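1. Pasted the sequence and its predicted model underneath.
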Amino acid sequence: MNAIILAVLIMVTLSLMRVSVVFALIAAAVIGGLYAGLPAGEIVTAFNDGLGGGAPVALAYATLGAFAVMLSRSGITQRLSTRIIDTFQGGAQTRSHARMVTWGLFASLILAGFASGTIIPVHIAFIPILVPPLLIVMNHLQLDRRAVACAITFSITVMYMTTPIGFGTIFLNDILMGNINEAGQALDFQIERGAPPKAMIIPALGMVLGLATAIFISYRKKRTYEDRPIDGQAENKQQPAKLKTWQLGVIIAALVVALVIQLWSGSMIFGGLAGFALLSFSGIVRWDEQDGVFTQGMRLMAMVGFIMIAAAGFAGVMKATGEIPDLVQSSVALIGDSRALAALVMLLVGLFITMGIGSSFATIPIIAAIYVPMCLSFGFSALATTALVGTAAALGDAGSPASDSTLGPTAGLDADHQHDHIWDTVVPTFLHFNIPLIAFGWIAAMTL
């Protein structure tokens, strides 16, 4: 068995057994490295070298968590939840109104996710700010949070797959097109800028089908949750103190400044710190309590940060084994001359690689150099080749325990500790997005 497959299977199995994802990643990296024949010292070195890649992301999420907790202390987001719940009074109109609020929540979260990757490229930064205050509303609606997790993951994934704006520009133009053209340069094979969005439309339709299945079929039944204190909010249920006009102005300014600084610097770390610093002068939190607020915010996003760091170390060991090309080449022997089987195998191999690395952005440079010559040898068109590489990379992003596309929704939905990362986010998104992506990615490869 290939060391990559073994390591990913161990990581997934341990995670499904409710073992800590961080421990699962470390254990899988060690076992996979040893199985590949790496000395223990090289495994440790490769793991440590990879850790640095996850540190900036972890620190960014920690600062965003602090900013989110500071905002929650203002009470402005709790007021939104309270007003929505208050509108449920009314007897006969309650059911229709609850339905309207439910679809309003889904639409708002999906639109926020669309915006976070395109016109306001803050990625998952909106989740710890927007989602936790709405949990009490979801509890009142008895809304299954697994459906909400699927909606958020869909919204932050499908846009970069299809739309060359914001993160989509990076994924489609800089990474997907750039790496395919680099791999095809020696083979006189190049794709144009308009090819990636066209090639990814059919795979994206698979995600649309998966979202519809999750919302209307799989998780349409009501699910009961307890009304528990939200991380970062006071445990008492008293109405937050009324904010002064100038304090509301500071809050709005902090949101704008956090966005502007992030866009200007390209760093979520500096954006979150700038927003936190500005809010600290609003008087929402006493000066001597701000250190505790910052620590509480870091605790809120600690799981996300540690998993991202461990995932970077895992990816470092997997690359050091040198068995990613061997995984692809060993699969070629099973394909024969079948284009249909070749497309399916490439998608499945991409799934295993991305599941371990946890990032479609980081997977493309690894697989493009191998997949492009394979696609050309089987006679796939430029669009079909682009669809295969892009879909193979995107596959694990929606269902990996170490992907920010799953860690982000969990960070928001588990703010009251009633949402399990693996069984309530990873498994639902894997079933509803990765399976349709494989099917529709295969259709794209065979028809384009």
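-> It's in. Numbering: from 1, shown residues only.
2. going forward, measure contacts between C-alpha atoms and count neighbours the same way
-> Noted.
3. Can you tell me the SS state at the residue nearest to residue 144 when sequence neighbours are not counted?
-> Spatial nearest neighbour of residue 144, chain neighbours left out: residue 223 (5.2 Å); criterion: C-alpha to C-alpha, 6 or more residues apart in numbering. Counting by DSSP: H, G, I helix; E, B strand; the rest coil, the backbone at residue 223 sits in coil.
4. My read is that residue 223 contacts residue 147, right?
-> No. With contact defined as C-alpha atoms under 8 Å, residue 223 does not count as touching residue 147 (10.7 Å).
5. what helix or strand is residue 147 on?
-> helix 145-162 (DSSP states H and E).
6. Quick one: distance of the helix or strand following that helix to the chain centre.
-> Next along the chain after helix 145-162, taking DSSP H and E as the criterion, comes helix 167-168. When C-alpha coordinates are averaged (C-alpha atoms, centre = their mean, to the nearest Å), helix 167-168 and its chain have centres 13 Å apart.
7. returning to that earlier point: pick out whichever of residue 223 and residue 147 has more residues nearby.
-> Neighbours per residue (other C-alpha atoms under 10 Å) separate residue 223 from residue 147, with residue 147 holding more: 25 against 14.
8. List the residues that contact the more buried one.
-> Residues counted as contacts of residue 147 (C-alpha atoms under 8 Å, 6 or more residues apart in numbering) are 214, 215, 219, 220.
9. does the last one count as helix, strand or coil?
-> At residue 220 the chain is in coil, as set by three-state DSSP.
10. And the helices in the stretch 101-250 of the chain, which stretches?
-> Secondary structure of the stretch 101-250 of the chain (DSSP state H, counting those that start in this stretch): helices located at 127-130, 135-141, 145-162, 167-168, 178-184, 195-199, 201-213, 245-265.
11. Make a markdown table from those helices and add distance to residue 273 to it.
-> Formatted as a markdown table, the helices of the stretch 101-250 of the chain follow (distance: least, C-alpha to C-alpha, whole Å):
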| stretch | distance to residue 273 |
| --- | --- |
| helix 127-130 | 14 |
| helix 135-141 | 25 |
| helix 145-162 | 23 |
| helix 167-168 | 22 |
| helix 178-184 | 33 |
| helix 195-199 | 35 |
| helix 201-213 | 34 |
| helix 245-265 | 8 |
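12. Please compare the first structure with the one that follows:
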Amino acid sequence: MNAVIIAVLIMLILSLVRVHVVIALAIGALAGGLIGGLGFDQTVSIFSEGLGGSATVAISYALLGAFAVAIARTGLPEVMVNGVIRLVGKKGDSKKKLLSKALIFFLLALISCFSQNIVPIHIAFIPILIPPILNLLNQLGVDRRAVATILTFGLTAPYIFLPYGFGAIFHGIVADNMEENGMTIELAQIPQAMLIPTIGLIVGLLFAVFVTYRKDRHYEDRAIIGSSEQTQSFTAWSITAAILAIVATLVVQTISESMIIAALAGLVVLIGSGVLKWKESDHVVTEGMKMMAFISFVMLTASGFAAVIRETGHVDLLVTQTASIVGESQAAAALLMLVIGLFITMGIGSSFATIPIIATLFVPLGMAAGFSPLAIIALIGTAGALGDAGAPASDSTLGPTAGLNADGQHNHIWDTCVPTFLHFNIPLFIFGWVAAMVL
């Protein structure tokens, strides 16, 4: 039995039967460590040490939650929602309702795509933008699973294809790790290799929006976690301060490449402007941390899980077993390589973190099977994207859940991970395999 496969399967099965994903990750790590021969004490030790790997990310999300709640206190979200409602018009106008849903979907896709390449802030926009428009989405009958797929698409497709922002980092990691394992490539080859897998993501997105989640879905109008029960009053100065705080956050994030510093900058602007009262700041920060606590704890636990999986050494064993199975068949090799990539990235949840592991395995295996450099790039990039697009521990799924579940009506596994897995991982798998065959 391979510890990687068993650990990931246990984690996924427990998550699907609604065991909390943090508990599922911890149990999966323990099972993987024991099967991998680490022993109970060593597994617990490695898991505990690995928790620190995502400490920075966890604190970043907690502070972003605080900043989102602080922005809500300025009245800016209310102004935004009122403006969209005026655009929507009467609820009974079915044609205008359809056009309004299309406009919202387009804007969400555009903003999430921009967050990867043009203004690389990743999921920082979600807790600010999504919670205030939930009641509006309810009025339009929008199925939040469609919104989850739109957001995850925007958080995944741009960086695997376009070499800008986070895409430049991702492409650099792919190229560097392939070179370290004996295959030198040009950065310009990566978009060419990732074109077909990206088309797979587009196909999955269109199917989700226009077929699977096309019909209306009913949600209750509930208060947003951390929001005041009273209607937020706002002034021209409070709106101006909110806009300045958001601009400051974006600029600082771009310059410092730190979500922690960016969120702090936004909070400082709001407090310094007087819009957020000093005596209220403690409560606001606490409520914001509550809103984002889920994603923070999952990321911490996922780091411990990944540390245990790597320490077992069964990732290399998985490759050896695969090589002995496929023989000289390229079709079988590509298929099993993607299966390996799926298990590794679904467990670790981050394409950036798993590319070094995948490249170490895929480059020699791909060369032995006779794949071209473009085909190996496609296999490595697709395997990385599989984790970001559908893993319970990926911030590309956790981010949308944090925003869409701000009123407690969106389940992370069944409303985000299952929809994104079905609509993105399946097309990625198929189109990635096709890319490996034709390139």
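-> Cool, got the structure. Here the structure is a predicted model, which means the values were calculated and not measured.
13. The residue nearest to residue 144 of the first structure pairs with which position in the second structure?
-> Using TM-score structural alignment as the criterion, the counterpart of residue 223 of the first structure in the second structure is residue 217.
14. residue nearest the centroid of the second structure?
-> residue 396 (0.6 Å; C-alpha atoms, centre = their mean).
15. what do we get in the first structure for that residue?
-> Under TM-score structural alignment, residue 396 of the second structure pairs with residue 405 in the first structure.
16. how much space between its match and residue 445 of the first structure?
-> Residue 405 of the first structure sits 25 Å away from residue 445 of the first structure, going by C-alpha to C-alpha, to the nearest Å.
17. Tell me which residues touch the closest residue in space to residue 224 of the first structure that isn't next to it in sequence, please.
-> Leaving aside its sequence neighbours, residue 224 of the first structure sits nearest to residue 142 (C-alpha to C-alpha, 6+ apart; 5.3 Å). Residue 142 of the first structure makes contact with 222, 223, 224, 225 under the criterion C-alpha under 8 Å, 6+ apart.
18. Go through the first structure and flag its longest helix.
-> What stands out as the longest helix in the first structure, according to DSSP state H, is helix 40-73.
19. how about that helix: buried residues?
-> 42-44, 46-48, 50-51, 53-73 (16 or more other C-alpha atoms under 10 Å).
20. ok, now stretch 272-281 of the first structure?
-> Buried residues in stretch 272-281 of the first structure (16+ other C-alpha under 10 Å): 272, 273, 274, 275, 276, 277, 278, 279, 280.
21. okay, these in a markdown table with secondary structure next?
-> Output for those, formatted as a markdown table (three-state DSSP):
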| residue | secondary structure |
| --- | --- |
| 272 | helix |
| 273 | helix |
| 274 | helix |
| 275 | helix |
| 276 | helix |
| 277 | helix |
| 278 | helix |
| 279 | helix |
| 280 | coil |
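22. List the residues that contact residue 323 of the first structure.
-> Residue 323 of the first structure touches 2, 3, 4, 36, counting by C-alpha under 8 Å, 6+ apart.
23. Neighbour-wise, give me the winner out of those.
-> residue 4 (29 neighbours).
24. what's the mean distance for the strand or helix carrying that one versus the second structure?
-> Taking DSSP H and E as the definition, one finds residue 4 of the first structure inside helix 3-16. Helix 3-16 of the first structure, aligned to the second structure and superposed, deviates on average by 0.5 Å (mean C-alpha distance after the TM-score superposition for the first structure).
25. Show residues contacting that helix.
-> 20-21, 24-25, 27-29, 31-33, 35-36, 318, 321, 323-324, 327, 352-353, 355-356, 401, 422-423.
26. make it 7 Å
-> Outside helix 3-16 of the first structure, the residues that touch it by C-alpha atoms under 7 Å, 6 or more residues apart in numbering are 21, 24-25, 28-29, 31-32, 35-36, 318, 323-324, 352, 355-356, 422.
27. Kindly indicate which of these lies nearest residue 158 of the first structure.
-> Distance to residue 158 of the first structure across the contacts of helix 3-16 of the first structure (C-alpha to C-alpha) is lowest for residue 355, with 17.3 Å.
28. hang on, that closest one packs against residue 400?
-> Yes. Counting by C-alpha atoms under 7 Å, residue 355 of the first structure does reach residue 400; the two are 4.8 Å apart.
29. about what we covered before: can you list contacts of the helix or strand just after the helix holding residue 4 of the first structure?
-> Remark: after helix 3-16 of the first structure, the chain's next helix or strand is helix 21-35, criterion DSSP H and E. Applying C-alpha under 7 Å, 6+ apart, the contact partners of helix 21-35 of the first structure are 3-4, 6-8, 10-11, 14-15, 43, 306-307, 310-311, 314, 317, 321, 401.
30. From the contacts of helix 3-16 of the first structure, list the buried ones, please.
-> 21, 24-25, 28-29, 31-32, 35-36, 318, 323-324, 352, 355-356, 422.
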